[in-house]
Each structure stands twice: as structure tokens, then as C-alpha cells.
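Undergrad: Here you go, sequence then predicted model.
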Amino acid sequence: MARPGVWPPAPEALPAPVVDNHCHLESPAGDEPRTVEERLGEAASVGVDRVVQIGCELESARWTVDAVARHPQMLGGIALHPNEAPLHAKGEHATGVGYDEAFAEIASLATAERIRIISETGLDYHWTEEPDRPAQIRSFRDHIALAKELGLALGIHDRDAHGDVLDILARDGAPERTVMHCFSGDAAMARLCVDRGYHLSFAGNVTFKNAHELRAALAVTPIERVMVETDSPYLTPHPHRGAPNSPAQVTHTVREVARVKGLPLDEVCRALDVTTVTFYGAW
């Protein structure tokens, strides 16, 4: 049984290397915090030899640019998170930085060599009330334009906002490389995303016992459009749900992908690796 605050044990190693496509290694976690080097080392020991580090507020974006320059197993993504943008727009952000200044800094940081994706941006109607949604939508559209301007991929945060997310992507035109981070839709939405050329990234919640619709979405998604991620330190997969998450734990999600797709584990690992490198480029 998972124990909150206690790091899960290292899982069984995969038969071939894979990438954790979305993690937040700057975020503190665990009763006994682990260094970035410890988490990367554990991940490599079980076959997760590369990660995509995501910084989606100003401080974490700065951290990400520095970290990916120092750690060759990392590539990076930066953005203003959908829940950050309204705070900047209203002048209520803890940093005291307004939206225009904050977005300008993201745009400047995104030119760093090892930043490969504008992520995570999108809409979050779970935490954002109606009056703040226009600011969130503006930010989403600005990030779409930035990704296209810089020739970078785009990573989408979508919580309780499927219709508006898909409408804005269609209206503004999604970048050629777009991924639905921590995909949370059903099979019909998965088919629509695939038809549009998007990739779907599945996190630890696809392993949860009640995630029937999410597994149905995975089942109809071609393996060449599937990515995996931890979103660590959040969304720790079964059987460690509720404990701190780290890149090593993506192995549980990879095994669930193989089970749902009815494919050999080594074949799934190789397919995931090819997809990721094609999407992001070489490390």
C-alpha cells in the first residue's frame, strides 16, 4: 500500500529504454526529498534513461533552462501554466510580474537550445472561474503562436475544458507537433485528436482501477501516437498511488500500455522511444 510522503521502491527494469515525456523535477516531494541526480539515477537504472523536464511558471522555467543545460539526459519545456496566467493578468501573482512581462520572459527563455516544447499551456476550468477564463484563453493562444514562431512542439494542459481546447487549437492552427499532456478524454476524443495529427501522452492515472474511459482511449490510439509520462511528483501510478512520483515509476505506465494494446513489452518500449525522438529530436 502506498504511504504518503514515502518514496516507492524502484520498479522492475524495462527491457529497452524509454523516456518520461513530462516531469517536474524542480517540485519538492517526499518526507525525505531526493535530489535531481538521485531521481535521474534511479530512473536510468530501470530503463528510463531520458526525461523531458517541464517548467510552467517563471521560477521553474528559469530552473528548467539551467537544468537541461547541465544534465544531458534532460530536454526541456517551458510555459505559463493555465492557472498562472490569470494571476499575472490581474496583477495578483506572488512575483508581482504582470502578464505581458511574464510572457515576454517565457518567449525569451524558450529560445534556449535544449528547450524543445512550449508546455504546459491550455485551459483549466477545474480551478479557474468564469471571470478569469478570458485571460487563460489569451495565454493559450499566445503560447500556440509562440510554439509556431519558434518551430517548437506544443504541450497541452486540458482539465475540464475539452471542447474549448479543441476549438481553439482548430481555430488558431496547432503546431505540427502537438501533444495532449496527461490525456484525460474518452475514446471519441482520442480518435478526434489522432485524426488531427496530435499525440496523446498517458500518465499514471491510466493504471487506476476506475480509469475505464482512459484505457478505452488508449486502446483506440495507434501506438505510434502514444507517449508516456509521470507528471511527477504527481499522479503516481498503481500500485503506489498517493506516494511521491518520480521518473522511474513511468515503467508501470509502460506496462499498462503494453497490456491494453496487447503488444509485447519490448515492442512497446521501442515504439515509444521512436515516437519520442521523432517528436522532440535527439538528446
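TA: Thanks, I have the structure now.

Undergrad: rest of the way, CA atoms for contacts and neighbours
TA: Will do.

Undergrad: Quick check: buried residues in the lengthiest helix in the chain?
TA: Using DSSP state H to define each element, the chain has its longest helix at helix 133-150. Across helix 133-150, burial judged by 16 or more other Cα atoms under 10 Å covers 133, 135-137, 139-141, 143-148.

Undergrad: residue contacts, D132?
TA: P86 (Cα atoms under 8 Å, 6 or more residues apart in numbering).

Undergrad: Could you measure from it over to R62?
TA: Separation of D132 from R62 (Cα to Cα, to the nearest Å): 26 Å.

Undergrad: again with E129
TA: 28 Å.

Undergrad: The two: which has the busier surroundings?
TA: Neighbour count, other Cα atoms under 10 Å: between E129 and R62, R62 has more, with 17 against 9.

Undergrad: Next one: F103 relative to I78, how far apart?
TA: Distance from F103 to I78, counting by Cα to Cα: 11 Å.

Undergrad: Compare the two and say which is more crowded by neighbours.
TA: The residue with more neighbours, out of F103 and I78, is I78; 30 against 22, by other Cα under 10 Å.

Undergrad: just checking, that one touches I106?
TA: Yes. Using Cα atoms under 8 Å, I78 makes contact with I106 at a distance of 7.0 Å.

Undergrad: so what sits against both of those two?
TA: In contact with both I78 and I106: A61, using Cα under 8 Å, 6+ apart.

Undergrad: before we go on, here's another structure to hold up against the first:
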Amino acid sequence: MTPAPSGHRGLPEAPDPLPIDVVDNHTHLDITREGDEPLDVAEAIARARAVGVTRLVQVGCDLDGIDFTMDAVDRHPELLGGIALHPNEVPRLAASGELDDAYAEVERLAAHERVRVIGETGLDYYRTGPEGVDVQQDGFRWHIDLAKRLGKALQIHDRDAHEDVLRILAEEGAPDRTVLHCFSGDLTMARECVERGYLLSFAGTVTFKNARGLRDALSATPLENLLVETDAPYLTPSPHRGATNASYLVPLTVRAIAGVLNVDVPTVCRAVSENAERVYGSWDRV
């Protein structure tokens, strides 16, 4: 193990670099796990670049995270941004009477050229109880409409809400570029999403020993529907589960995906890189 920077609970050793550069489809550079100090954004990008993760989608999902994201995408050409009000954030803002103002701020900032994603939005029935379901679903519908009006990609958070997520997407009409971030569904759901033309983004969870159902879902995902992500600082891939996650660990997930799909690593790299640019556009400055 390489020494960890002060304030971090043992950042894992970097894996071998990938043979072809890829994209981390979803990361939170603004979020730290309890007990950690923030990893400097430039350092996080440099660590990722050293192993072939040259482009990142930075996602801000509350007002503070959105402000961070707007600043980060202006400063760092390796980043594109995603902004939205997280499904757990929507009921909280509604209860405090701040939701309408927050929606207006998201809509204003989402027009920025470096913001290519509306998300993460969706449904989360794990942390929000029945009393928050209606406003959470309304918030999901609002974000779907915003993505379509602005011509942005949509990234979806789905926790314990698979049926309602698919139902609302069907009712509202999904944007042309719709991504299931940190896909957590089963084989049947994966097939349904692929049939609808959605992209499935797999995180470090696909490497976990107890994730056979998720690997079955991956096996039904064509390369043209595939993305990879960290959801850092969470969901660190094996063999480092429990450590702090970061974009430089994406190669572990890419190699696990290649094994499940029985294709070589360069094939997976090319697919996730090309898919990301098809969904989000180029990272190059205009």
C-alpha cells in the first residue's frame, strides 16, 4: 500500500493503468466520508489520469454541491457537470418551503455549457418514508421535464424504487439520453432498460462477492448501453471495499466488467469512452 495523505483512511494503492482512456460517469468530488478530509480536486484528477481515467462527470445534488460543481467545471477541463436536487433533498426542501426557489436555481445554472447532465434525480424509498413519496415523485417529473427542455442527459438515482422509476419514465417520456446511475436492478429490469434505449452505469458494487444478480444484469447489457462509474467516495470496488473510493479506482471495475462480459479490457474501454461522449458530448473546451 502507498502511504495515504493525512486525513484519509488509507487510500488504496493505484491499480494498473487501463490501455485506453475512459470516463468516470458519476463522482462526487464535493463529498467526503465521515472522518476524511477532502481530496484536493486537482489531485483527484491527476490520480485518475495516471491510470487512464481522463474524464469525469462531477455531480452536485444539493445546493452546496451544485455551487461546488459549477466552480469545478469552470476550473478543470477534465470535468463535466451534473446538477439536480437529490430525491432525498426534495422532501426536505419542500418541508422548509424552499423547494420552488431551489428549482429555479437549478434551472438557471443548468443552462451552463459545461453542465451536460440533469441528475442525479429519481426516487429513493430507502431514506425517505411514505410521507415523502408524492413530493419525491413530483420532483423526479420536474427534473425529467427540465432535461428535455434543455436538451441535457438525465442521470437517475434509483434505490428501492425500480417499478416506480420505470413507470414515471414511461409516463413522462424519457429524454433521448437517459442513464441509470449506479444500476442496482435485476436481469429483468436490465433487459427492460436496454429495450427502452437507456444506458446502464455500473459502479464498484458489480465487483462485490454477493452481487451475482447485478452481474447477471450486466451480462444482459450490450456494450452500446454500458457506462462505468465510481459514485465516489462510496461503493469502492473489491478488493478495497470499505475504503474511500476515488476515480483512480475505476480500472478495477472496468476489468471486472470485462470478465463478466467475456470480452477484452480494451473493448470495454472503447465502449464506455465512446458511449460517454455520445451521451454528454466532448470534454474539449468550446
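TA: Done, it's in. Nothing here was measured: the structure is a model prediction, and the numbers come from that model.

Undergrad: before we move on, back to that, for the longest helix of structure 1, packing partners?
TA: helix 85-90, strand 115-124, strand 153-159, helix 162-172 (3 or more Cα pairs under 8 Å, 6 or more residues apart in numbering; DSSP states H and E).

Undergrad: nearest to G185 of structure 1, of the ones you listed?
TA: Evaluated over these, closeness to G185 of structure 1 peaks at helix 162-172, with 7.4 Å, by Cα to Cα.

Undergrad: Please pull up the helix or strand immediately following the closest one.
TA: strand 178-180 (DSSP states H and E).

Undergrad: Other residues contacting that following strand?
TA: Contacts for strand 178-180 of structure 1 (Cα under 8 Å, 6+ apart): A153, L154, G155, I156, H157, D158, G197, Y198, H199, L200, S201.

Undergrad: picking that back up, want to throw the buried residues of helix 133-150 of structure 1 into TSV with distance to P86 of structure 1?
TA: Formatted as TSV, the buried residues of helix 133-150 of structure 1 follow (distance: Cα to Cα, whole Å):
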residue	distance to P86 of structure 1
R133	8
A135	5
Q136	6
I137	9
S139	9
F140	11
R141	14
H143	14
I144	17
A145	18
L146	18
A147	20
K148	23
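
Undergrad: Nearest to D164 of structure 1 among those residues?
TA: Among those, I137 lies closest to D164 of structure 1 (Cα to Cα), at 9.0 Å.

Undergrad: What separation is there between that closest one and F183 of structure 1?
TA: 19 Å.

Undergrad: before we move on, back to that, which part of structure 2 lines up with the longest helix of structure 1?
TA: Under TM-score structural alignment, helix 133-150 of structure 1 corresponds to residues 133-150 of structure 2.

Undergrad: how much does that stretch stray from structure 1?
TA: Stretch 133-150 of structure 2 differs from its equivalent in structure 1 by a mean of 0.4 Å after superposition (mean Cα distance after the TM-score superposition for structure 1).

Undergrad: for stretch 265-275 of structure 2, same thing?
TA: Stretch 265-275 of structure 2 sits 0.9 Å off on average (mean Cα distance after the TM-score superposition for structure 1).

Undergrad: Tell me the residue in structure 2 aligned with H88 of structure 1.
TA: In structure 2, H88 of structure 1 lands on L93 (TM-score structural alignment).

Undergrad: which outside residues touch stretch 166-173 of structure 2?
TA: Q137, R141, I144, D145.

Undergrad: can you pull the buried residues of that stretch?
TA: Under 16+ other Cα under 10 Å, the buried positions of stretch 166-173 of structure 2 are L166, I168, L169.

Undergrad: contacting residues for P237 of structure 1?
TA: P237 of structure 1 makes contact with A203, G204, N205, V206, T207, F208, Q249, V250, H252, T253 under the criterion Cα under 8 Å, 6+ apart.

Undergrad: Next, the contact list for the first one, please.
TA: Spelled out, it's A203 of structure 1. C182, F183, V228, E229, T230, D231, L235, P237, V250, T253.

Undergrad: how about a cut-off of 6 Å?
TA: C182, V228, E229, T230 (Cα atoms under 6 Å, 6 or more residues apart in numbering).

Undergrad: Pretty sure the third one sits against V19.
TA: Read that as E229 of structure 1. No. Using Cα atoms under 6 Å, E229 of structure 1 is not in contact with V19; the gap is 7.7 Å.

Undergrad: Neighbour count added to the contacts of strand 178-180 of structure 1, as JSON lines?
TA: Shown next, in JSON lines, are these (neighbours: other Cα atoms under 10 Å):
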{"residue": "A153", "neighbour count": "23"}
{"residue": "L154", "neighbour count": "31"}
{"residue": "G155", "neighbour count": "30"}
{"residue": "I156", "neighbour count": "25"}
{"residue": "H157", "neighbour count": "24"}
{"residue": "D158", "neighbour count": "25"}
{"residue": "G197", "neighbour count": "16"}
{"residue": "Y198", "neighbour count": "21"}
{"residue": "H199", "neighbour count": "26"}
{"residue": "L200", "neighbour count": "29"}
{"residue": "S201", "neighbour count": "23"}
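
Undergrad: which non-adjacent residue is nearest F279 of structure 1?
TA: R177 (6.6 Å; Cα to Cα, 6 or more residues apart in numbering).

Undergrad: Show me the strands in structure 2, by range?
TA: For structure 2, the strands defined by DSSP state E cover 22-27, 53-60, 79-83, 115-124, 153-159, 178-180, 199-202, 226-228.

Undergrad: re earlier: return the closest of the contacts of P237 of structure 1 with respect to R34 of structure 1.
TA: Out of the contacts of P237 of structure 1, the member with the shortest distance to R34 of structure 1 (by Cα to Cα) is Q249, at 14.5 Å.
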